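Peer 1: Just the structure for this:
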Amino acid sequence: MKRFWGLVAMVSLIFLLSGCGGKDGFTVFIIDNQGNPSGISEKLQENLQKKLGEEPKVEIITSAMYDVQKILVEYAAGSHDIFILPENDMKQYGQNGSNVPLDDTFDVKKYERGVFEGAVLVEKGKGDDGSDMKKETHLYGIPLEDMQMFKDVSYAPSNLFATIPLSAANIEESKKVLKALTE
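Peer 2: Okay, here's the model as predicted:
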């Protein structure tokens, strides 16, 4: 129970420190349960910014240590536009309705490892159980091993997937950046 209240306090502190003014730029959060992505963040950020031009201003944020609670806090804070995380975590959040379907932007057959049944927001009360969520099978994540920009920085582990959270500031822009990472 102490861990729960500690986590609640940490999430509250994040919201308090982030203020009310919204965020500037575009963030990609990377966490890996089999390695440390910190060494690639600067080069990846530089390569991605070159590809995108001056806007949006991109920031790559990495976590040196894997921690399930860190992922929860980062999702709860809602301050990242793309998450790169282990497959099991990506699927868990997708099944809970936290990730955006990518079928309209990416070839589902090419990225079939990222296809699974997840929850999507629907019209109020129109969900499977009368809620606002419905289970649907979609492409929710792109494997890093299939993303050219990660291959270019020699960091494309097969266990990591890129996904867009529902809390992304601009979902269409997030899809554009995700597309740039794959090309």
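Peer 1: From now on I want contacts and neighbour counts done on CA atoms only, so please keep to that.
Peer 2: Noted.
Peer 1: Okay, buried residues for the longest helix seen in the chain please.
Peer 2: For the chain, the longest helix by residue count, based on DSSP state H, is helix 2-18. Residues of helix 2-18 classed as buried by neighbour count (16 or more other Cα atoms under 10 Å): Leu7, Val11, Ile14.
Peer 1: I'd like to know which of those residues is nearest to Asp89.
Peer 2: Leu7 (17.9 Å; Cα to Cα).
Peer 1: quick one: contacts for that closest one?
Peer 2: By Cα atoms under 8 Å, 6 or more residues apart in numbering, Leu7 lies in contact with Gln69, Val73.
Peer 1: same thing but at 10 Å, please
Peer 2: Listed by Cα atoms under 10 Å, 6 or more residues apart in numbering, the contact partners of Leu7 are Met1, Leu13, Gln69, Lys70, Leu72, Val73.
Peer 1: Sequence B follows; please return its structure for comparison with A:
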Amino acid sequence: MKWKWLLSLVVLVVLAGCGGGPKKDVSIFILPSTGLPQNITEKMETDLQAKVGESPTVAVHSSPIYNDEKLLVEIAAGDHSLVILPKKNFEAFARQGSFVSLDDLFKPEDYPSGVVEAPVGDEKNPKMEKHLYGIPLGESKWLKDSGYKGEELYAFVHPRAPQMDKAKQVLQVLASK
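Peer 2: Model prediction:
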């Protein structure tokens, strides 16, 4: 009986060691309405890391097929620092509130389509305020260089981004034209 317990412990330690390497500083989830093939997602990650430099490290995740449930799970889980979605999805989520204002990072007048009126403040007595919550990536050099040719996408910082400053740093690179 003792050897079974020891064997179980060894298996557990071995499996725990197979974690796939160190976690990246900034995780990005991108989901166009047509989905995104794995080879494009990998190219996006490689290209973005080259543009960002050694630090912060980035990981780009997507799904080959668009699925509303997948999108909801990814956003609710809060594992990603940045989320990139079609305009209709971005606006629907932004109007619910709780997004990170980007007014301190970008001029709202430079990205008027990313400005949304949303509830801000106390959950019981929210005030409606207009802020820049998303950056349209239609002119993004990163998307163009990666071979993406679909609809315009909007990038926003997840409110539970583990490293907010690094997420904003990467967003500035994504927005460059």
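Peer 1: related to what we said a few turns ago, dump the contacts of Leu7 of the first structure to a markdown table, plus distance to Val177 of the first structure.
Peer 2: Formatted as a markdown table, the contacts of Leu7 of the first structure follow (distance: Cα to Cα, whole Å):
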| residue | distance to Val177 of the first structure |
| --- | --- |
| Met1 | 39 |
| Leu13 | 29 |
| Gln69 | 26 |
| Lys70 | 23 |
| Leu72 | 23 |
| Val73 | 23 |
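Peer 1: Buried ones among these?
Peer 2: Val73.
Peer 1: Max pairwise distance over the contacts of Leu7 of the first structure: which two?
Peer 2: Met1 and Leu13 (18.5 Å).
Peer 1: Do you have the strands of the first structure handy? List them.
Peer 2: Assigned by DSSP state E, the strands in the first structure fall at 26-31, 58-63, 82-86, 115-121, 133-139, 142-143, 160-163.
Peer 1: To Gln49 of the first structure, which of those lies closest?
Peer 2: strand 58-63 (6.3 Å).
Peer 1: Looking at the contacts of Leu7 of the first structure, which is nearest Ala156 of the first structure?
Peer 2: Lys70 (21.5 Å).
Peer 1: So what does the closest one match up with in the second structure?
Peer 2: Using TM-score structural alignment, the partner of Lys70 of the first structure in the second structure is Lys70.
Peer 1: so who does that match touch?
Peer 2: Lys70 of the second structure neighbours (Cα under 10 Å, 6+ apart): Leu31, Ser62, Ser63, Ala76.
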